[in-house]
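Visitor: whatever this is, show me its structure:
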Amino acid sequence: MAALSIALSSSAASAQAATPGEVRAQHALDAAKKMGSPELYALLKNFPKGADLHMHLSGAVYAETFIAEAAKQHLCIASVSAGTPAVPTGQGAVQFVTPSGKECDAGQVPSGEIFKHQALYDALVDSLSMRAFVPTQGINGHDQFFATFGRFNALQGFEGEWLDEVATRAAAQNEQYLEIMNTPPFGGAIGIARRIGWPIGSEQSISRDMLAKLRDAMLAAGLRDEVATDRKALDTMEQQRNSIERCGTPAAGPGCAVKTKYLYQILRGFSPEQVFAQTLLGFESASADPRFVGLNFVMPEDGYLSMRDYHLQMQMLDYLHTVYPKVRVTLHGGEVAPGLVPPDGMTFHIREAIDLGHALRIGHGVDVLYEKDPDALLKQMAAQHISLELNLTSNDVILGVKGKDHPIAAYRAAHVPYSLCTDDEGVSRIDLTHEYVKGVQEQNLEYADLKQSARTSLEHSFLAGPSLYIEQDHYAHKVAACSASITAASKPSPACEAFLATSEKAREQWELERRLAEFEAHAGAVKH
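Guide: I've put the predicted structure just below:
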């Protein structure tokens, strides 16, 4: 294949002569790599990472936070296995449940008891994450990963705390922007979908006319009224975060400086009418509230309904894109591996996500070399500037794909833009710095590649406004108003300031360049 025969060069950033700061940073990276993961982590924690474009809010929260919240909510701890008591021995998987009465049911443990029994506390951390997971007969990393989400579903009303946690962690790692996947309330939309139903005989394929009639019916039934519910939920979450972090006061926490926007999550593993109703609500919400900068389909891509209805769901997006052309889409595509699904299930997901789903970014993209004509697909992604949301740890723990088996080498050879992301840092027990370390150690990324990833994250973000750069994915030339070199102490000129005022994206990109200059000026001077 041509894509694999192309000599792997460094990123486009390295095509330019390296600056003294970049040379210094590369030397520091080489030295840290020889010493091991802790030294790499210490160096790269301060590296400016721009944005994390692929992260799920609930999956980004660490189990310890959930445990503390469960105690506040007076939940009970129950065994995942039916009929097995959740005694404080820490044996077996456990979950949070809402008590049926004033007291916990027999065999359950009040959440207030968690802190008295270390074994039970440990069992909860393990049940809510990938920590200490060992595959057993019939249960692999994929199963454990996705099972964790149902185990904390009983928690309600803590999204503001979750937002504070991820923003504060991002600030500590020199991140500027989080594009967070979250599922706003959609119960009303599902009720409408159930009443209206799905057109008979169109389970696998549907015309645009039929989808247009279905949309009209759902809107007539009041679906658009649910937008206010979604916006209120977002208001509440952000107000809680701002209160916790004391944003807007002299005592503001570091997390306040991290900008956050949201991707409207669509649950792809449900019936067609429910998926369409939630997708329609997502498009409506994103059209009404600029905090929703786009949408994404979530849940296991290999699930029965996800596989059966994949083409159908892309048809939904293809139609809705004609009605809401300004709403941007990023999609989980190709998050499958050999053996997880039949071979023909790995041949079209990424291509349809782009051609029918109008995805501007692809999350995971692990099956790209198993798709029909992968060379053409990779060239298409490069030509259309469709970026890859690269989730190295997630691909490892869920799919067992890592190292030389990961297709990132093919993406890089084809010059497809990519940015390192976390996916679910709480479940995986990682952070974005860990992903940069993993990229260096397992994929031989050099400093120029890390810098390219950070720049790409903001270039392909869904922030409003034009880019700081003249040509997409090429960072050598900034727009005329901001063409001056940027140092750690730089401030925008009046002309540049005027341009930055017109673009949320460009403002973050300019600040990233300043932070990169600051990092390169002190590269290697890591304080332990």
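Visitor: switch to C-alpha atoms for all contacts and neighbour counts from now on
Guide: Will do.
Visitor: T456 is in contact with E508, correct?
Guide: No - between E508 and T456 there is no contact under Cα atoms under 8 Å: 12.0 Å.
Visitor: which of these two has more residues huddled nearby?
Guide: Neighbour comparison, E508 and T456: the larger count goes to T456, with 26 against 22 (by other Cα atoms under 10 Å).
Visitor: which helix or which strand is home to that one?
Guide: helix 447-459 (DSSP states H and E).
Visitor: next, count neighbours for C256.
Guide: Neighbours of C256 using other Cα under 10 Å come to 19.
Visitor: from Q240, how far off is the spatially closest residue to it that is not a sequence neighbour?
Guide: Using Cα to Cα, 6 or more residues apart in numbering and skipping the chain neighbours, the partner closest in space to C256 is C247 (5.6 Å). Remark: distance between C247 and Q240 (Cα to Cα, to the nearest Å) = 10 Å.
Visitor: check I200 too.
Guide: Distance, I200 to Q240, using Cα to Cα: 44 Å.
Visitor: pick out whichever of those two has more residues nearby.
Guide: More crowded of I200 and Q240, by other Cα under 10 Å: Q240, with 20 against 6.
Visitor: just give the closest residue to that one, not the sequence neighbours.
Guide: Spatial nearest neighbour of Q240, chain neighbours left out: G160 (4.6 Å); criterion: Cα to Cα, 6+ apart.
Visitor: show the contacting residues for that neighbour.
Guide: T236, M237, E238, Q239, Q240, R241 (Cα atoms under 8 Å, 6 or more residues apart in numbering).
Visitor: ok, and the most crowded of those?
Guide: Ranked by neighbour count (other Cα under 10 Å), these have R241 at the top, with 23 neighbours.
Visitor: please generate a structure for the following sequence too, so the two can be compared:
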Amino acid sequence: MAIWRISSTLRFTFLAAAFLVSGCANHADLAQAPGEGLVVQSEPDLNYLATQNYYHELISGAMPSIAELTLFTNQLPKGGDLHHHYSGALYVETYLDWVDKSHFCICLDNACQGGTKGGLESAAKYEVVKNWKSGGCISAGDLRTQKKYSAFYRDLLKRWSDKDFANHFHEQSPPDQQFFDTFGFFGSVSDYSYQAGLQALKERAIAENVLYLETMLKSAPAVDNPSLAKTLNALNADSSDRDMEAAFQAYFDFLASDPAAKAVVEEYARSHAQAAAGINDSHFTLRFQTYVSRNSAPAKVFSGLYAAFAAAQQSALIVGVNLVGPENGYIAMRDYSLHMKMLRFLRQRFPETKLSLHAGELVLGMVPPEGLKSHINEALNIAGARRIGHAVDIVHEADAYQLLEQMKTGGVAVEINLTSNAFILGVEYEAHPLQLYRRYNVPYVISTDDAGVSRNNLSNEYLLFTSRYKPTYEELKAVVYNSIDYAFLHDQEKADARRELDKRFAGFEAQIAKQLELEE
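Guide: Model prediction:
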């Protein structure tokens, strides 16, 4: 790094000249609101320029300086993580702690018998059962401390997460199945303590300089009405909009007037408030999205979505609604358009509620080619999504260029999950549509998806972003600010968060400049 070995006076003269040539913006003005350009500051910020040039040196050349870039992205202020699943974000080690605290145990083989209140039921190898004394079952404490179980413990880590999936040969399921199967292993303890889990996620976020988290905590509850459900479940892709609206309206009227449904929604909203108690402070902000599985029967999906919208109306902590689950599932594909019309119907009745939708988490071969043509379009133009999660199949969408323009002009941000997309879909490096979104000026954010399952964190997602795609420092900062600008926060909350980001970037750039001075 010869540039940093010159004298302090010469270096700052060089940086000031570089600023005048580049006309670059300062740290407070880099993020772009929809439709706005970058604002050039009137005087050079020498710390900013030092950081800009140092970063440029790290990413230059055929091989980026990965070790130094890792340190850089670990320290980098990161704004928010907007695509985040609570249960998939916690690491296996936390769940194993909760296994023992719940007095559960883990099956050592497929003959394990799990004792429950209703009697005995079989459980498979690596699964959690609800009786500490069950035969063929071991406590998490013994699993981790007794040497004879060390191989089983390593295998459990590989079952409950994506650990070691690709670094050696072993018998394995397809990557997408491996990913989604993990939730079944730790699901029975994932609700052990939402507050403890959120506190752990907060501490991890603060440690990597994240100030905002928008997470999906738990599925919205459904209230059944067998008679109305029969009509709604009979809907299909060939049903008319009139028949759909009639079925939606009948179920909506029931849910809106049913005391039991009201109580369920109130309890659901209250449970989020209880989980978040003591989490928010001057250094960190937490908000929730609520969600429904897209692979359930239509009536259950609709009822759950109603509860999600109604809870968001009741609680300031719940800021958005989503659909989750494998998008290539048979029911998810069959009912995709039906789900989008449910969302349109409910959004008309709860207009303040925002949508961030998983859409286009598909690749060629995962579904027939016609299954790749419309999901992003429908999420935008039928459901009215304000952000799109993944959006990987944009390259196969009908009228893709018009969609890209619409997303740009409408300020619809894409949630980019590089690790998740590489593992589940096999899409990475230049094959990733991030390059398209960058080229066509579609706003985007960097997020984690399920960091615990991926054994990852947000800092590493930024490492992948910077090392693979080599954005300028201006673009890097703009992306960080996007994670606040496109968050589902109120305007004042966004303004406060942006000011906090300004302070953090000022401190970060001063630290980088000081370190460079010490290296001389």
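Visitor: please state their TM-score.
Guide: Scored against TM-score structural alignment, normalised by the length of the second structure, the superposed chains reach a TM-score of 0.82; 458 aligned residues with a Cα RMSD of 2.6 Å.
Visitor: list the buried residues in the helix holding T456 of the first structure.
Guide: If you call a residue buried by 16 or more other Cα atoms under 10 Å, then helix 447-459 of the first structure has these buried ones: 447-459.
Visitor: what does the helix or strand just after it correspond to over in the second structure?
Guide: Next helix or strand after helix 447-459 of the first structure toward the C-terminus (DSSP H and E): strand 469-471. Matched against the second structure by TM-score structural alignment, strand 469-471 of the first structure finds no partner residues.
Visitor: now the following helix or strand past strand 469-471 of the first structure against helix 447-459, angle please.
Guide: Using DSSP H and E, the next helix or strand after strand 469-471 of the first structure towards the C-terminus is strand 474-478. Using axes from the mean of the first three to the mean of the last three Cα atoms, to 10 degrees, the direction of strand 474-478 of the first structure lies 70 degrees away from that of helix 447-459.
Visitor: what stretch of the second structure does the next helix or strand after strand 474-478 of the first structure fall on?
Guide: Sequence-wise, the next helix or strand downstream of strand 474-478 of the first structure (DSSP H and E) is helix 494-500. The aligned range for helix 494-500 of the first structure in the second structure is empty, by TM-score structural alignment.
Visitor: which neighbouring elements make contact with helix 494-500 of the first structure?
Guide: Using 3 or more Cα pairs under 8 Å, 6 or more residues apart in numbering; DSSP states H and E as the contact test, no helix or strand touches helix 494-500 of the first structure.
Visitor: tell me the buried residues in that helix?
Guide: Within helix 494-500 of the first structure, the residues that count as buried by 16+ other Cα under 10 Å are C496, F499, L500.
Visitor: quick check, nearest of these to A193 of the first structure?
Guide: L500 (43.3 Å; Cα to Cα).
Visitor: got a list of what that closest one touches?
Guide: L500 of the first structure makes contact with A506, R507, according to Cα under 8 Å, 6+ apart.
Visitor: gap between it and N174 of the first structure?
Guide: From L500 of the first structure to N174 of the first structure the distance is 21 Å (Cα to Cα).
Visitor: what do you get for M55 of the first structure?
Guide: From M55 of the first structure over to N174 of the first structure the distance is 16 Å, taken as Cα to Cα.
Visitor: repeat that for K372 of the first structure.
Guide: As defined by Cα to Cα, K372 of the first structure lies at a distance of 39 Å from N174 of the first structure.
Visitor: so between these two, which is more surrounded?
Guide: When neighbours are counted by other Cα under 10 Å, K372 of the first structure and N174 differ, and N174 comes out ahead with 21 against 15.
Visitor: looking at the alignment, what corresponds to that one in the second structure?
Guide: So N174 of the first structure corresponds to N209, using TM-score structural alignment.
Visitor: that match - nearest residue in space that isn't next to it in sequence?
Guide: P77 (5.1 Å).
Visitor: shouldn't that neighbour be within a strand?
Guide: No - P77 of the second structure is assigned coil when assessed by DSSP: H, G, I helix; E, B strand; the rest coil, not a strand.
Visitor: and the residue mapped onto L263 of the first structure from the second structure, what does it touch?
Guide: Matched by TM-score structural alignment, L263 of the first structure corresponds to Q289 in the second structure. Residues near Q289 of the second structure by Cα under 8 Å, 6+ apart: E214, T215, M216, L217, I318, V319, G320, V321, N322.
Visitor: in the stretch 251-400 of the first structure, which spans are helices?
Guide: 272-288, 304-308, 310-323, 349-355, 374-384, 392-399 (DSSP state H, counting those that start in this stretch).
Visitor: right, and these - which one's nearest A123 of the first structure?
Guide: Among those, helix 392-399 comes nearest to A123 of the first structure, with 19.1 Å by Cα to Cα.
Visitor: once aligned to the second structure, how far is that closest one on average?
Guide: Taken against the second structure, helix 392-399 of the first structure registers an average deviation of 0.6 Å after superposition, with mean Cα distance after the TM-score superposition for the first structure.
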